[in-house]
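J.: Sequence below, structure please.
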Amino acid sequence: MLFSLRSRGRIAVVSVLTAALATVVPGVAQAAAPPANDDFDSSVAITSLPFTVHEDTGAATKAPDDPIWCQGYAAAGTVWFQYTATQDGLLRATTAGSDHRTLLAVNTGLRGRLQGVADACDYGTDSVVTFRATAGTTYFFQVSGIEAPGGALSFTLDTIAPAVNDGFADAEPATALPFTRRPDLSVASTETGEPESSCVDDEGAPSVWYSYRTSDAARSVTARIEGTDAAVTVYTGNSLPELTQVACAGSNSFRPAMFPASPGIGYAIRVTGAHHSYGPFQFSLEETPPLAPDVSVYPSSPTVFDNVSFSASSWNSIDLPLGGTWDFGDGTTAPVGAETVHHRYAADGVYPVTLHATSPDGRTATVTEPVTVTTHDVGISKFTVPSSARQGDSKPISVDVTNTRYTETVTVVLSKRSTAYWSEVGRLTLQVPARATGKVRFPFSYTFSPDDALSGKVAFRAEVQLQYPSTDARPGDNEAISLATTVKPPATRIVAV
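T.: Okay, here's the model as predicted:
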């Protein structure tokens, strides 16, 4: 009996030791326990703010009913926090300082029926959400790892002050131009009675306000948004119900918002988030650069036979479309439009073409460009060749050239075509004075060759060329081709015996 009791005692002691050793023997893998707040039902209750916690979430798990509205399919493991707001105001939660990518979402409601808080979703290396809390409402913070269950997590929750210029009455004045700000719309709200804007799709999106007034002189002002999806709207009026839209533009607009600022008039400027996108962006207010339009004329050296094209443009897109008036310098005018304007001059001369341009916001500029109209025009009035010839005959060929405008240095090139191509057979250069009537004759002499006789006929071509840099305004009459000349073999001489 004694032996039996001792045996049973020894067995009990061994069992205890074995269990103890199992927890300390090196090389034996132990599964890490999930964090205490791994499940929604065991979320950490936050009782006071500010609140910060550091915990290891490497063993966090994902429950089948974890919300998926905030990129939930990418969540690998989740821990939970909850806070019941004691007052209305803004709350900001962040995972800044964590060693892994996180997904951060805020929910309200009961398990299985949780609802996401609008815009309270972020994911990345340092997730941040800012939202407007209502006193008495309990908010559940879902913090998940992305691609990995978790790691060293840092979670912070605190109140945050709203934007100082959140309301119309608290608009920040732009006292000097240029004026630049980077507003944080995540701490802004929508004020009751805010006016509509033709550049804003969601009038419920938060906004901040700025004001501008010029007292010394009228000027054109440009309001611009650069960066994320947002919009800027300019109004006149002294209260929300009185506001009237003057101009607006979105960050994706082709052009910014421009408006003429008159002395003594106040302008209210609202910067609004679009589609609940509160990423970083820049708002700027600056004086619009002076209007500096460009004038294009084609052709650059026109003649009286050309329909001259005039177009106005600007390097700055905010200047377009240009309006105003064209003055062609010959007593005629035309309105400036989006399309090219055409004009034909009746006589040669130098014409001061003036563009009186106006931008959409009322800026004006005047540009004058001289346009020189010069018309060179010579032509072949007569081309005389022999109707027939024999091999070895030398016969005259003449080209008569007319000219009514300027004294010209003219070259006539004479070519023949007896087979498949033209070949030059003569060239003559003469001065051709300008005459209302009359002509200048270019005389040539051509000796018909055995090849001409073999072909049986030969055609001639005369071409008129002006001395560079002059060009003929109507080249259609600068070339003439003759009827073919019949060419016979040389005459056979009969010798008397």
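J.: okay, CA-based contacts and neighbour counts for the rest of this
T.: OK.
J.: Quick check, central residue of this structure?
T.: Geometric centre of the chain, nearest residue: residue 254, 6.6 Å, by Cα atoms, centre = their mean.
J.: Which helix or which strand is home to it?
T.: Element membership for residue 254, per DSSP states H and E: none, as it lies in no helix or strand.
J.: Tell me who's in contact with it.
T.: Contacts for residue 254 were tallied using Cα atoms under 8 Å, 6 or more residues apart in numbering; they are residue 317.
J.: Ok, residue 417 next?
T.: Shown in contact with residue 417 (Cα under 8 Å, 6+ apart): 423, 458, 459, 460, 461.
J.: I figured the third one hits residue 487, correct?
T.: So that's residue 459. No - counting by Cα atoms under 8 Å, residue 459 stays clear of residue 487, with 10.5 Å between them.
J.: who's more crowded, the two?
T.: Taking neighbours as other Cα atoms under 10 Å, residue 459 and residue 487 compare with residue 487 leading, 25 against 18.
J.: And the strands in the stretch 301-450 of the chain, which stretches?
T.: Per DSSP state E, counting those that start in this stretch, the stretch 301-450 of the chain carries strands over the ranges 308-313, 323-327, 333-335, 341-343, 349-358, 364-373, 378-384, 388-390, 394-403, 408-417, 423-432, 440-447.
J.: Going through the contacts of residue 417, which ones are buried?
T.: 458, 459, 460, 461 (16 or more other Cα atoms under 10 Å).
J.: ok, of the residues you listed, which one's closest to residue 196?
T.: Lowest distance from residue 196 to those (Cα to Cα) belongs to residue 461, with 76.5 Å.
J.: Here is a second sequence; please produce its structure as well for comparison:
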Amino acid sequence: MVTVLTAALATVVPGIAQAAAPPADDDFDNAAVVTALPFTAQEDTGAATKAADDPGWCSGYAAAGTVWFRYTATQDGLLRATTAGSDHRTLLSANTGTRGGLQPVADACDYGTGPAVTFRATAGTTYSFLVAGIDAPGGALSFALDTVAPAPNDTSANAEPVTALPFARHPDLSVAAAETGEPESSCVDDEGQPSVWYSYTASGAAQPLTARVEGTDATVTVYAGHSGADLAQVACARNNSARPALFRSSPGTVYAIRVTGAHHSYGTFTFSLAETPPLNPDVEVWPSSPTVFDNVGFSASSWEQIDLPLGGTWDFGDGTSAPVGTETVYHRYTADGVYSATLHATSPDGRTATVTQSVTVTTHDVGISKFTVPSSARQGESKSITVDVTNTRYAETVTVVLSKRSTSGTEIGRLTLQVPARATGKVRFPFAYTFTPDDAAAGKVAFQAEVQLAYPSTDAFPGDNEAISIATTVKPPATRIVAV
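T.: Predicted structure coming up:
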């Protein structure tokens, strides 16, 4: 049925310009009555006014002129109202009740260019539709009302069965509505939003499952049970959350899964249910070649957000352990050896994984135990300098570099010897040095000894690899007295 609504004729006074009259359905009490569906109407709302008691619950926009349409549902089902085709931005809402006591219909509010509302109507209930201009009173308005076929799985009683995993669907929430008595979800802010339903019956062994929505602002909630009052929430997740809904199925249990829209974001999106991938954490151990002097860092992570935060235990392979945390765990080994460090990881939904990493602890450590230089000498005189090196771990090829302490750090000798590993004892590196005129001119000279290991060995405790001597007093050469 197509209706063209006209404004009431104003009284014409010759010679005086007349203001446009408001449309006939300008006030709630004069709402245009819809007697049959489908219904469409076109009218000019440019002169529409706003009553003081017009409801303002629908949005934060300033509603300008309003017009009204009224329909009494003849049967239960989905109704859709829209102002698509209007030449201006509009606000559209559905209400029940009488003037002064109007109540909003859940989720029946939309605004912008061509807004539409879809809701579940009850036979015998009268619905009043407010249409308002946004910021400006109006213009050429198109209003349409009709029934729409609901999504086949619009109610929990008609949930679509999940017959095999992985499972994916692209539900259309624009032909869905909230049903009376839907169970609450801790992830849904407005239970009046439209929803569709799926059901899954777990078979075989218990398995971790992932339910998610991607592509729109929607929510997925998993319940244990068939429908109605026996549903108990198991897990839920929002589309804008990094983690989907994770749960572990129990054989024979029926799970009801509700996909709920939000904020009129009913475009194309995907709902999926699949077995959760096995837990496969990454393990990092550093440094790569630790010594007994190092605090070895152990960290566990995963690229999959659904795996985090990881829990479990670190077994360091030396009889000690520590809980897994979000921060790096540190451990010091007391002896060289090859250790099997094992991560026993657990994900938030109960999946487990074991990862073993070999840690080889090797400590090379030599040191200067004694550095002997002469207390005094004369220019031109050659004297002994010795460096004693200790080593208690591995046989090493050791080079001692002897330098004269000065601004240039002049090297005066280098000696390489094999130094066996001994619980006690030392190896002496002998040097000889002839004191120079520069030494005599300065009056003293100090020496530096440095221990170096042959590549690729690296000393784990370099603090005792250098020694600086007390300065040797250097005098001019002795004067020979010749007898006459």
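J.: mind putting the contacts of residue 417 of structure 1 in a markdown table, secondary structure and distance to residue 328 of structure 1 included?
T.: Below are those laid out as a markdown table (DSSP: H, G, I helix; E, B strand; the rest coil; distance: Cα to Cα, whole Å):
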| residue | secondary structure | distance to residue 328 of structure 1 |
| --- | --- | --- |
| 423 | strand | 46 |
| 458 | strand | 51 |
| 459 | strand | 48 |
| 460 | strand | 45 |
| 461 | strand | 41 |
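J.: now, which of the buried ones among the contacts of residue 417 of structure 1 sits nearest residue 195 of structure 1?
T.: Nearest member of these to residue 195 of structure 1, counting by Cα to Cα, is residue 461, at 79.3 Å.
J.: That closest one -> structure 2?
T.: Under the alignment (TM-score structural alignment), residue 461 of structure 1 pairs with residue 448 in structure 2.
J.: which residues does that match contact?
T.: Contacts of residue 448 of structure 2 (Cα under 8 Å, 6+ apart): 402, 403, 404, 405, 466, 467, 468, 469.
J.: Whichever of these end up buried, select them in ChimeraX.
T.: Selection of the buried residues among these in ChimeraX, burial being defined by 16+ other Cα under 10 Å:
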select :402,403,404,405,466,467,469
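J.: what's the closest of the contacts of residue 448 of structure 2 to residue 161 of structure 2?
T.: Minimum distance to residue 161 of structure 2 across the contacts of residue 448 of structure 2 is 76.8 Å, recorded for residue 466 (Cα to Cα).
J.: Alignment lookup: the closest one to structure 1.
T.: The pairwise alignment with structure 1 assigns residue 466 of structure 2 to residue 479, based on TM-score structural alignment.
J.: Name all residues that make contact with its match.
T.: Shown in contact with residue 479 of structure 1 (Cα under 8 Å, 6+ apart): 380, 461, 462, 463, 464.
J.: With residue 382 of structure 2 instead?
T.: So residue 382 of structure 2 contacts 432, 433, 434, 435 (Cα under 8 Å, 6+ apart).
J.: neighbour-wise, which of those leads?
T.: Neighbour max across the contacts of residue 382 of structure 2 (other Cα under 10 Å) = residue 435, 21 neighbours.
J.: any idea how far residue 311 of structure 1 is from the aligned partner of that one in structure 1?
T.: Correspondence of residue 435 of structure 2 to structure 1, assessed by TM-score structural alignment: residue 448. Counting by Cα to Cα, to the nearest Å, the gap from residue 448 of structure 1 to residue 311 of structure 1 is 56 Å.
J.: swap in residue 480 of structure 1?
T.: From residue 480 of structure 1 to residue 311 of structure 1 the distance is 38 Å (Cα to Cα).
J.: Also residue 485 of structure 1?
T.: Distance from residue 485 of structure 1 to residue 311 of structure 1, by Cα to Cα: 52 Å.
J.: Let me see the contact set for the match of residue 435 of structure 2.
T.: Residues near residue 448 of structure 1 by Cα under 8 Å, 6+ apart: 389, 390, 391, 392, 393, 394, 487.
J.: a helix runs through the last one, doesn't it?
T.: By that I understand residue 487 of structure 1. No - under DSSP: H, G, I helix; E, B strand; the rest coil, residue 487 of structure 1 falls outside any helix and is assigned strand.
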